[in-house]
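Provided below for reference: sequence and predicted model.
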Amino acid sequence: MAAYLPGGHQLPAGEPQPAPVAPGQEYGPGPVPAPGQVYAPGHVPAPAGAEFGPNKKLSTGAIIGIIAGGIVVLLVLAAAVIVPLLGGGGGGGSSAGGDKDEAAPAAATPEEWVEAYLTAVSEGDAEEAVKYIDTSSYSAALLTDEVLEASLKLGPIDDIKVGEAEEGDYSDVTVTATFTIGGKEVSREFQMYQSSYDGDITMLDGAARVSTYGFDDVGLTVNGVEVPDDALVFPGTYEFGTSLEEFTVEGESILVVADEKSEEAVSMLRPALSDSGIATYRELVTTSLRECLAMKTLNTPCGMDVTGMEKDGYAVVDGTVTRVMNAEGEAALAGLVGEVSDRAVVSTYESFGIDISVEAQNAEGQRGTYTTYYSGLLTPKVDFAVETPKVVWE
């Protein structure tokens, strides 16, 4: 007959089976071998001076000790899971180069983590603030004391209040914080994550992204610093501009950047011609167009070609073409603005009224003068990204 230990565990076949236990009897614990002592299967020696049979009861003290020991083990296991996320400061974010910073922030909880981060930002300490955030996805070129100092001059950060952390389903924690930037209240959530590699906390979205989309060749600047690629900024106020003096930022150029919504506003920024750019474009186009108007040839770099023009057997005589801009054309040229068409290229959809007269000759050598109002002028484009901008007619 097979024997069962308490808890329903059956002894292996071939092992000595304990004597049957009468109702009400309990099993006592077996003796523990001394260090280095090994018991053979089925051999359970009794301690000297005492005999513990299967019907011996466990003392009250022993029961309490076993229960307490079990609770300690469970608490240790629970602490190993919970402490790194909610109680362990430690790891921090990444350094400006994207690698983990050697000096871990001294923050014990996610709430303290967020408060310490925002405090460092509000004090202009970029070196300390960058320890709390993940900078691996985008450039950290703007996470500097220089850029942060300019940001705080535009809009100081005050009244930092941090709420209680809320745990998520996947080792993540959300902390809500409110603060003011230049007197304007900002309320946002900070997402924290426990690294599966080392158990440290990382703030996934502590900084905001600045997109450089639409500024290729023009160059986007943030608080005077050029950004070659999409970059991160601390929560704050930033002035946007361009690297080329011929361009500026269309619309509002000073924005508060602190969360995903403000990131969208930055992503909508586009370059436009500055006053300097408008003046330069107008001057270049005017000079080039007047050079073309002065030409007597059948064709010009600007268009206005009369090649192949025939009427009643008369063909245009090369060197006799006269091109004159009329009053409407002169007014359009004087008010020419231009617009950004692609990267740093500026063009226009403006039309210019030009009168063209030619001398034509037939097969018998007879000549006549003809006038046309169709100019066929090409589009003037200027690429301001090249060393010496000039007009290209396309």
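Yes, it's here. Numbers count the residues shown, from 1 in each chain.

Every contact and neighbour count from this point should use C-alpha atoms.
Fine.

Could you pull up the residues touching residue 341?
Counting by CA atoms under 8 Å, 6 or more residues apart in numbering, residue 341 makes contact with residue 347.

Just confirm it is within a strand.
Yes: using DSSP: H, G, I helix; E, B strand; the rest coil, the assignment for residue 341 is a strand.

Which helix runs longest in the protein?
Assignment by DSSP state H gives helix 60-82 as the longest helix of the chain.

And the helices in the stretch 151-300 of the chain?
260-267, 275-293 (DSSP state H, counting those that start in this stretch).

just checking, what packs against the first one?
When contacts are defined as 3 or more CA pairs under 8 Å, 6 or more residues apart in numbering; DSSP states H and E, helix 260-267 sits against strand 208-210, strand 254-257.

deepest of those strands, which one?
Of all the helices and strands packed on helix 260-267, strand 208-210 has the most neighbours on average by mean count of other CA atoms under 10 Å, namely a mean of 22.

A further structure is provided below for comparison with the first:
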Amino acid sequence: MQKLEGGADRDELRADGTTAAVIDASFTVEPGQIFVVMGLSGSGKSTLLRMLNGLLEPTAGRVLFDGQDLTALSPAELRHVRSSKISMVFQHFALFPHRSVLENAGYGLEVQGVPRAEREKRAAEALELTGLAGWEKSWPDELSGGMQQRVGLARALATDADLLLMDESFSALDPLIRRDMQDQLLELQKRLKKTIVFITHDLNEAMRLGDRIAVMRDGKIVQLGTAEDILVTPANDYVASFTQDVDRTRVLTAGAIMAEPHTVMGTSTDDGKELRTAADVLAAAPATVTESTPIIELFTPCSQSGVAVAVTDDSGKLIGVVPRARLLAVLGEPMTPAEAPKDIRTGTTSTKKVASV
């Protein structure tokens, strides 16, 4: 990572005979989170990923993993971290053609020195998790591209690493297989709660997978936030150009666009009754939804009533409302930060850290 004084960009550096791949990138990945780094080819995203496990050494700065600075480790210590705590899933599968599916899945355990019986057991369990039970004795060239990538994912899971690094892992696959692998990853994540840094150049993939997304351009992170942040309040024209063709109705949620409940207090229902309390809002709402409800499901109730849709938490408590006007506004032009919902403007933070750069 190149640490620059005065905010110099790539062109200024090239004039001095220096090429910087990643410039002043700083972010935190939370435990159990899928953190997506998105950008076009040459934006620096793969270089950034390789600094997270020590394959590339930053010019300046630190890479903290569970409080440990990876840039300060000896080569032997770094190899131990890479073999036991951080696994990587590559774009082109990286399978050994002379090893069976089971042997490929257990390769990381073999590097760790795990006895054969245990590594075969753990490799078989990982293959079952990725839907490849029964293929243990097959050879890589007998598998489809999607199945080969599942073997690569199983190999990473078998080591039970704390952090998975996935570098364009699905980009070599056909669209339907790619979608299937995204489904597979999301399903696994529900069960395993891994911490994942996922590199992609595809915005739809980033929006689908990422709990948080970093958008890179020319070595710099130009925006960092949730899919909702990036869709509703793009940081600049570059980010806005990425998001213009995204189907917002399937990405944005009720929780992302809701207004405070008090904004509808004092208004009247279709039959003239005044809304004075949260109970009034809940009783009059044409629908009650949770924060995670896609806004596409709000169209029908919003079209049938002038009363706002109610948004509740898991206990049924009213936490927000989505009036018809707000829903229509979100589907229009990108909002300015001042216009965006409060949670979009401020975001949320956590004190727990797994990996920081």
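Done, it's in. Predicted model, so just to flag it, every value in this text is computed and none were measured.

Superposed, what's their TM-score?
Laid over one another, the chains give 0.24 as their TM-score (TM-score structural alignment, normalised by the length of the second structure), with 145 aligned residues with a CA RMSD of 7.0 Å.

Which strands and helices lie in contact with the longest helix of the first structure?
By 3+ CA pairs under 8 Å, 6+ apart, helix 60-82 of the first structure packs against no helix or strand.

What's the separation between residue 118 of the first structure and residue 345 of the first structure?
For residue 118 of the first structure, the distance to residue 345 of the first structure equals 41 Å [CA to CA, to the nearest Å].

Looking at these two, which one has more neighbours?
When neighbours are counted by other CA atoms under 10 Å, residue 118 comes out ahead of the other of residue 118 of the first structure and residue 345, with 24 against 18.

residues contacting the more buried one?
If you count contacts by CA under 8 Å, 6+ apart, then residue 118 of the first structure has 129, 160 around it.

isn't there a helix covering it?
Yes: secondary structure of residue 118 of the first structure (three-state DSSP): part of a helix.

Distance-wise, check it relative to residue 175 of the first structure.
Distance, residue 118 of the first structure to residue 175 of the first structure, by CA to CA: 12 Å.

same check, this time on residue 367 of the first structure
Taking CA to CA, one finds residue 367 of the first structure at 88 Å from residue 175 of the first structure.

which of the two has more neighbours?
Of the pair residue 367 of the first structure and residue 175, residue 175 is the one with more neighbours under other CA under 10 Å, namely 21 against 15.

Would you mark the buried spots in the longest helix anywhere in the second structure?
As assigned by DSSP H, the longest helix anywhere in the second structure is helix 175-192. Within helix 175-192 of the second structure, the residues scored as buried using 16 or more other CA atoms under 10 Å are 177-178, 181-182, 185-186, 189.

Name the residues of stretch 355-371 of the first structure that come out as buried.
So, applying 16+ other CA under 10 Å, buried residues of stretch 355-371 of the first structure: 355-362.

Just the residues you listed: which are in strands?
Among those, DSSP state E puts 355-361 in strands.

Please list the residues outside stretch 103-111 of the second structure that contact it.
Residues contacting stretch 103-111 of the second structure (CA under 8 Å, 6+ apart): 83, 95-96, 116, 119-120, 122-124, 126-127, 151-152, 154-156, 158-159.

Among the helices of the stretch 151-300 of the first structure, show me which one is buried the most.
Using mean count of other CA under 10 Å, helix 275-293 ranks as the most buried of these, with a mean of 17.

could you check the angle strand 354-361 makes with that one?
Angle of helix 275-293 of the first structure versus strand 354-361, following axes from the mean of the first three to the mean of the last three CA atoms, to 10 degrees, is 20 degrees.

Show me what secondary structure element comes after helix 275-293 of the first structure.
strand 310-311 (DSSP states H and E).

Show residues contacting that next one.
316, 360.

The same query, at a cut-off of 6 Å, please.
Contacting residues not belonging to strand 310-311 of the first structure are not present [CA atoms under 6 Å, 6 or more residues apart in numbering].

Enumerate every residue touching residue 151 of the first structure.
Residue 151 of the first structure makes contacts with 236-238, as judged by CA under 6 Å, 6+ apart.
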